[in-house]
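Student: Fold the stuff below for me.
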Amino acid sequence: MPRALITGINGQDGSYLAELLLDRGYRVVGLMREGAGERTSRIDHLKTRIDLVTGSLLDEALLRRIIEDYRPDEIYNLAARASSRQLFVDPVLTGDFNGLAVARILEAIRTVRPGARFCQASSSEMFGDAGEAPQSEATAFRPINPYGVAKLFAHGMVRSYREHFGVFACSSILFNHESPRRGPDFVTRKISMAVARIKKGSASSLELGDLDAVRDWGYAADYMHAMWLMLQAESADDYVVATGESHSVREFCAVAFAHVGLDYRDYVRVDPGARRAAERVPRIGDPSKARKILGWRPTVPFEDLVRIMVDADLAALS
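Tutor: As a prediction, the model looks like this:
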């Protein structure tokens, strides 16, 4: 039975990856940060099938012990300070969790379990103020916030350990990926929750910032499948994981409200104070490398993703 360790297992991505691995016959060990014991709703249905441990990615000795005790064949690092509200909050801590923590994991693998395969959840935020679109593995990184900078450090460490120490280490450069399990402070979930509340009569409007901001949105479960495929490949490498399509916040609203028979223009209000500076080029990924080498393709189109999220929030209010 193959064994896998997932950090951040109680998050959106961790829960989908755990399901995928369990379905493939893995023994799954999940690491949650200390104090997160009550935030397990995404994995409550899996608790009898997984091993859960708590601890901090800042504790290298703990990471070594976990790897020694469970001897995972595959390790997926999904843990991060990822909230959009935290992009500029406490950059030192962000750097420690999203950057240095990855170096600790890689060093533990090198010294304790050198045969383990590792996949890092990198981020499209590393591209930042990109000079071209779409962004591929060859696009220059120009991060503009502490989150992206820390992720870029981790991304560089993955490559370093792969090339200099022979660790089977991959980076999955994930573009925006959503689901009904997405946190409520992300714009996609704000929209789907508001649509459900408005339809049910418990809210009357939704306030957003820039409706014309565009993103490459995919389905989180699809993206976890891509990460798994990376560790099944013959050799380790880095891959952009994206749909290759860009859609605006306005489009997301239009599809979400139309799904319940409403016109978003009657309910969405724009808050000028919440607008961000316009990006020079759209944030859109080029997944052709993953498609060619891994055979990976997204399975859930944009419109279906929006409807899935709205339906889940409607069901939660029933």
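Student: When you work out contacts or count neighbours from here on, use the C-alpha atoms and nothing else.
Tutor: Will do.
Student: Quick check, residue 99 in contact with residue 156.
Tutor: No - Residue 99 is not in contact with residue 156 according to CA atoms under 8 Å; the separation is 9.5 Å.
Student: To compare against the first, here's the next sequence to fold:
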Amino acid sequence: MNRAFITGITGQDGSYLTEFLLDKGYEVHGLVRRSSTLNRSRIDHLAGNDRLHLHYGDLTDGVGLVNLVRSIEPTEVYNLGAQSHVKVSFEMPDYTASTNSIGTLRLLEAIRASGMSCKFYQASTSEMFGSTPPPQNEDTTFHPRSPYGASKLQAHWVTINYREAYGLFAVSGILFNHESPRRGENFVTRKITRGVAAIRAGLTDTLELGNLDATRDWGYAPEYVVGMWQMLQADEPDDYVLATGEGHSVRAFCEAAFSHAGLNWQDHVVHNDMYERPSEVDALLGDATKARTHLGWEAKTTALDLARLMVDSDSAELEMSLKK
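Tutor: Predicted structure coming up:
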């Protein structure tokens, strides 16, 4: 039986990947951090599956990772765990680097030290491109503009190094922004769609946002986890960009979300400097030709459809909550 080990299993991507792998018959092991309150809402519906196993641990604990890898004996490892919020990385740069950069190194070293022949997936990010002009693909120069982007770039290169130095089947998925109703509430897309739901319900009248001109390539998370899996099924390890190939501004996403609810975004959106980054990434637009050609992967859901999908989900969730 294929056995997967997922860090970040309780996150957006981790939950969708877990569903996908369980449907394929995998045994899935997930790394969860110990805390005083449980934060497993995205995978609660999978709790009764006897092929899902959760383990306490942390990417900052190298010894614990070695012990877990040896105990689980995974055939595939997906490193999705991270401090993943760009704005927060400016406020917590040390923790961001320790988790994202050195955490990846610890996990790779745990695999190497254990002697496992498992395949390794590293969650890289379009934020590594930073200020490099779009479109961006696997050959584009990196120029990160945040501690988050820089930490992910180190993790990206150390993954390549372990592939070249030790012969590990190690790949990096350079994923552009991908969203869903499970996206964290402090990310701009989810903040917008939750705000729209609240305004339509009459609970508030304004939504505070930062830079409306930033352009992003937004896709749908459930489609992107399929691409992660496909990278590990390839004959040879390599790195791939996953993206829709369409760029939309935060303003355009706002307009689509508000208009879907019968609202004019200009009547409700208020600018707040607090949400501006110290150094902005103006435009990210991915070229996923390599993934389409070599893996057969292609994004089907793009940003404006995604905005409408997320508004419907957040509105339904809010309505249910108000009834309760």
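Student: quick one: TM-score?
Tutor: With the length set by TM-score structural alignment, normalised by the length of the first structure, the two chains reach a TM-score of 0.96; 317 aligned residues with a CA RMSD of 1.6 Å.
Student: about what we covered before: residue 99 and residue 156 of the first structure: which has the busier surroundings?
Tutor: Legend: neighbour count by other CA atoms under 10 Å for residue 99 of the first structure and residue 156, higher for residue 99 (25 against 15).
Student: What lines up with the more buried one in the second structure?
Tutor: Counting by TM-score structural alignment, residue 99 of the first structure corresponds to residue 101 in the second structure.
Student: Likewise for residue 52 of the first structure?
Tutor: Aligned partner of residue 52 of the first structure by TM-score structural alignment: residue 54.
Student: got it, and residue 118 of the first structure?
Tutor: Taking TM-score structural alignment for the superposition, residue 118 of the first structure sits opposite residue 120 in the second structure.
Student: Its match sits in which helix or strand?
Tutor: Assigned by DSSP states H and E, residue 120 of the second structure belongs to strand 119-125.
Student: and that strand, how far from the first structure on average?
Tutor: Compared with the first structure after the fit, strand 119-125 of the second structure shows a mean deviation of 0.4 Å (mean CA distance after the TM-score superposition for the first structure).
Student: The match of residue 52 of the first structure against residue 34, yeah?
Tutor: No - using CA under 8 Å, residue 54 of the second structure makes no contact with residue 34, being 11.1 Å away.
Student: tally of neighbours for residue 176 of the first structure?
Tutor: Burial of residue 176 of the first structure is recorded as 22 neighbouring residues (other CA under 10 Å).
Student: again but with residue 135 of the second structure, I slipped
Tutor: Each residue near residue 135 of the second structure was counted by other CA under 10 Å, and the total is 15.
Student: Ignoring the adjacent residues along the chain, who's closest to it?
Tutor: residue 285 (5.0 Å; CA to CA, 6 or more residues apart in numbering).
Student: distance of the one you found from residue 292 of the second structure?
Tutor: To residue 292 of the second structure, residue 285 of the second structure is 16 Å away according to CA to CA, to the nearest Å.
Student: for residue 267 of the second structure, same thing?
Tutor: Separation of residue 267 of the second structure from residue 292 of the second structure (CA to CA): 41 Å.
Student: out of those two, which sits in the more crowded spot?
Tutor: Neighbour totals were compared for residue 267 of the second structure and residue 292, and residue 292 leads with 16 against 11 (other CA under 10 Å).
Student: Residue 300 is in contact with that one, correct?
Tutor: No - applying CA under 8 Å, one finds residue 292 of the second structure not in contact with residue 300, separated by 11.9 Å.
Student: what about residue 54 and residue 34 of the second structure, which has more around it?
Tutor: Legend: neighbour count by other CA under 10 Å for residue 54 of the second structure and residue 34, higher for residue 54 (16 against 12).
Student: So which elements touch the helix or strand hosting the more buried one?
Tutor: For residue 54 of the second structure, the host element (DSSP H and E) is strand 52-56. Here strand 52-56 of the second structure touches strand 27-32, going by 3 or more CA pairs under 8 Å, 6 or more residues apart in numbering; DSSP states H and E.
Student: compared with the first structure, how much does the strand it packs on deviate?
Tutor: Compared with the first structure after the fit, strand 27-32 of the second structure shows a mean deviation of 0.5 Å (mean CA distance after the TM-score superposition for the first structure).
Student: Next, the angle strand 52-56 makes with that strand.
Tutor: Here the directions of strand 27-32 of the second structure and strand 52-56 differ by 30 degrees (axes from the mean of the first three to the mean of the last three CA atoms, to 10 degrees).
Student: ok, and what's touching strand 27-32 of the second structure?
Tutor: Residues external to strand 27-32 of the second structure that are found in contact with it (CA atoms under 8 Å, 6 or more residues apart in numbering): 1-10, 18, 21-22, 51-58, 72.
Student: Now restrict these to buried residues only.
Tutor: When the contacts of strand 27-32 of the second structure are checked for burial by 16 or more other CA atoms under 10 Å, the buried set is 3-10, 18, 21-22, 52, 54, 57-58.
Student: among those residues, which are in helices?
Tutor: Of these, the ones assigned to helices by DSSP state H are 18, 21-22.
Student: Excluding covalently adjacent residues, which one is nearest to the most centrally placed residue in the first structure?
Tutor: The first structure has residue 13 as the residue nearest its centroid, 5.7 Å off, counting by CA atoms, centre = their mean. The spatial neighbour of residue 13 of the first structure that comes closest, neighbours along the chain excluded (CA to CA, 6+ apart), is residue 220 at 6.3 Å.
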